[in-house]
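>>> take this sequence and fold it.
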Amino acid sequence: MKVAFTAPMKPLDHPVPSGDRTMGRLIVRALELAGHKVEVASTFRSWRAEGGEDVTREVKKLALTHAQEISEQWIERGDVPDVFLTYHLYHKAPDWIGPYLCAKFNIPYVVVEASRAPKRQSGNWALGFNAADAALAQADQVVALTNSDAQCLSQVLSKDVLTVLPPFLEEARFEISQSVTKGSADGTIRLLCAGMMRAGDKQFSYMVLAAALKQIADLPWRLTIAGDGPARAEIEPLFDRKRTEFIGLIPWQEMPRLYRSHEIFVWPAIREAFGFVFLEAQSCGLPVVGGRVFGVPDIVEEGTSGLLSDEGDASALAQNLMSLIKNPHKRENMAAAAVENIRKNHSLEAGARGLDKVLHAALERHQFKRKAHGGR
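Prediction:
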């Protein structure tokens, strides 16, 4: 099939790296692997940091103007895609473009990664919430990447529309040609964390991590932090500079070697949807110590490929770190289990198979709806 693609939360060419951008690119790769042709129909970003009726109405106006331009292009070239796929839809990033084009050209509409917060039905985000809900109601298939999102979506979507497809990654991108020495000659355990340094949930994650590390200051560890951002000046003083190395933003090509040169990946994951870094770390054979929040338990096999603690619980995070630092046998077993978890459950091939099924289900449901409405 020919798939028209858009990502209203963060376009694929957005300059700031993130798990969201990475997941969007992987969806395109998976669709192509499954034999589909993907066209980025729009790079329009509907996401806004602040809501409000005036803001949302202006975004909607811009989006529909852009949708009309795309419509004219499709008509002029005489080539309409078989399906329209929107990645990451919610009240801060509604989609007006996909629903408009699907209605105009009578093609199936698919949403991959949707979340729904009923508390946003009123207040500044009400119009965005209603627009996202309208898009969900029109969709022929909706994919949730986590069970927590699926649970919320099940309130407004039927079982024949809603699918859970676990997040996935391209394992080949995390392979390296040469072996890397893990740990230190003196037995110090090398911990790694990676996250953007910005105010809000990310900064809170760093605060929880710093508090946890202070509780195990007597253990032999060193920490590497990969990441940068506007809150770096506030984050760096939280950590013991004698035991912490800040290496800033790292190109993705260098991340596999960085992961593999460490022994434990740790990230508190405050308010994380699922944490793409957890997939990357496990792919490179690192056991994970993180927060038990939203979709994290969907991608980290608790007790097998990692240890999870309640969100924001620094003491529990410290206990899990201590457990792995003191037990090399446990670290080795979890490292092997982490690689196997990704291979079995979160590979690009698994994503391609899942998305292929979703597209065919959307086409079948759309055809059924057309027949039910007299072929219109």
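
>>> drop to CA atoms for contacts and neighbour counts, all remaining ones
Fine.

>>> hang on, residue 213 packs against residue 318?
Yes: if you go by CA atoms under 8 Å, residue 213 and residue 318 touch, sitting 6.4 Å apart.

>>> between these two, which contacts overlap?
Shared contacts of residue 213 and residue 318, defined by CA atoms under 8 Å, 6 or more residues apart in numbering, are absent.

>>> tell me what the helix or strand where residue 233 lies is packed against?
Secondary structure from DSSP states H and E places residue 233 in helix 232-235. Here helix 232-235 touches helix 201-215, going by 3 or more CA pairs under 8 Å, 6 or more residues apart in numbering; DSSP states H and E.

>>> helices of the chain, residue ranges please.
For the chain, helices defined by DSSP state H occupy the ranges 19-33, 53-77, 97-105, 126-138, 147-153, 201-215, 232-235, 255-260, 276-283, 296-299, 314-326, 328-345, 348-372.

>>> now the second one, please; I'll put the structures next to each other:
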Amino acid sequence: MSTVAFYAPMKPPFHPVPSGDRTMARALLMALDHGGLSWELVSTLQTRDKAGDTDVQARLFAQAEVEIARLITQGRYANWRIWVTYHSYYKVPDLLGPTVAAALNIPYFQIEATRARKRLKGPWAAFAQAAEAASDAAHAIFHLTHRDGESLLAYAPQKQKIIHLRPFLARTELPPLGPRNGSMLSVGMLRHGDKFASYQLIADALHVLKTPDWKLVVAGDGPALDAVASMMHPFGARVELRGSLDQASLQDVYASSSLLFWPGVNEAFGMTFLEAQAAGLPVVAQRRPGVCDVLAPDSYPAPEDGPEALATKIDALLSDECARLTAGDRARDYTGEHHLLPTASRTLCDAIAEAVA
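The predicted structure is shown next:
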């Protein structure tokens, strides 16, 4: 078995705070396991500079130099065969992998790396240059969305492999079907920014729904709780804020819900879409880059169509149970075929096996 040195500079896979990034990192480790590859989480150094602070960047560069020296020694002792970094970009560059992999003379892989040439000047310039250099050094880069793949192909060095790895759930089989006849469901962290923008669209759509007696369960927590609660206050008991749910509880909610309602404002792709579809729920979302990489084929309104188009989609699904369940079945079949662990493991592990052969 090959020993994979695994690193996630954005958020280590065993970080205590849940997020889509952590979920995906854990899923990748399970994909390696499923393919028979051993792995080691080699560093928990987080290199994020979300504000463009050159002092923060300088400090992280210095920490990375100390970590590199340790990792080169450790890698020689542990006989790492390949280095894999998950999620490097201009705000969170991989400052370790390229140097360590070169010193150990092993292939360097990236997963979900993005290029941002426009950031090579400005407050993130040093980090953007480091992220670009890391991408240039990669033997292969796995992209999760078609949009990222286009950018990676445009700037790929000669002989670099750009491989599509579909976002996936860390499970080998679809979950059992539930009744799927309860409230609508929205799942997302309650924080300001893009998540809050999705909640605003949800509230605006609820105001114009024509379906009587609808109900919505919101699963999520975060610093924007009070703001979201205020936004949903006019709907009274029809909107229930459940807070953050563990995976087992969330799976029960998926199984009992009628549909997932999440617009997906600026989502990279959105694991909640896959989780809902796997449970047999149709999704009401906007047709956005990234999001479309995980949604089952169907009609989704464009962002410029506004909340009214989302409400129209909901009304159509809630007024016709047969059509709603059929759409959910199609979404479930699509997810089972394209977005489960075995498919992803083959894509990932076949490329690694070829590189270390």
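
>>> please work out the TM-score for the two chains.
Once superposed, the chains reach a TM-score of 0.94 (TM-score structural alignment, normalised by the length of the second structure), with 352 aligned residues with a CA RMSD of 1.7 Å.

>>> what's the match for residue 248 of the second structure in the first structure?
Matched by TM-score structural alignment, residue 248 of the second structure corresponds to residue 253 in the first structure.

>>> so who does its match touch?
Counting by CA under 8 Å, 6+ apart, residue 253 of the first structure has contacts residue 173.

>>> one more: residue 253 of the second structure?
residue 185.

>>> pick the most buried one from the helices of the first structure.
Ranked by mean neighbour count, the helices of the first structure are led by helix 276-283 with a mean of 26 (mean count of other CA atoms under 10 Å).

>>> same for that one, what does it pack against?
When contacts are defined as 3+ CA pairs under 8 Å, 6+ apart, helix 276-283 of the first structure packs onto helix 19-33, strand 288-292, helix 328-345.

>>> and residue 180 of the first structure, which of these is closest to it?
With CA to CA as the criterion, residue 180 of the first structure lies closest to helix 328-345 of these, at 14.6 Å.

>>> the second structure: matching residues for the closest one?
The aligned range for helix 328-345 of the first structure is 321-338, by TM-score structural alignment.

>>> give me the mean deviation of the matching stretch from the first structure.
Superposed on the first structure, stretch 321-338 of the second structure shows a mean distance of 1.1 Å to its aligned residues (mean CA distance after the TM-score superposition for the first structure).

>>> contacts for that stretch next, please.
Defining contact as CA under 8 Å, 6+ apart, one finds that stretch 321-338 of the second structure is touched by 166, 168, 173-174, 180, 258, 274, 277-283, 294-297, 317-318.

>>> restricted to buried residues, select those in PyMOL.
Of these, the buried ones can be selected in PyMOL as follows, counting by 16 or more other CA atoms under 10 Å:
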select buried, resi 166+168+174+180+258+274+277+278+279+280+281+282+283+294+295+296+317+318
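
>>> tabulate the helices of the first structure (a markdown table), appending distance to residue 90 of the first structure.
Output for those, formatted as a markdown table (distance: least, CA to CA, whole Å):
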| stretch | distance to residue 90 of the first structure |
| --- | --- |
| helix 19-33 | 13 |
| helix 53-77 | 13 |
| helix 97-105 | 14 |
| helix 126-138 | 6 |
| helix 147-153 | 11 |
| helix 201-215 | 18 |
| helix 232-235 | 29 |
| helix 255-260 | 30 |
| helix 276-283 | 19 |
| helix 296-299 | 19 |
| helix 314-326 | 30 |
| helix 328-345 | 26 |
| helix 348-372 | 20 |
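
>>> residue 226 of the first structure: which of those is closest?
Between residue 226 of the first structure and the helices of the first structure, the shortest gap by CA to CA is with helix 255-260, which sits at 9.2 Å.

>>> and that closest one, how far from the second structure on average?
Comparison of helix 255-260 of the first structure with the second structure after fitting gives an average deviation of 0.8 Å (mean CA distance after the TM-score superposition for the first structure).

>>> off-centre distance for stretch 77-89 of the second structure?
20 Å (CA atoms, centre = their mean, to the nearest Å).
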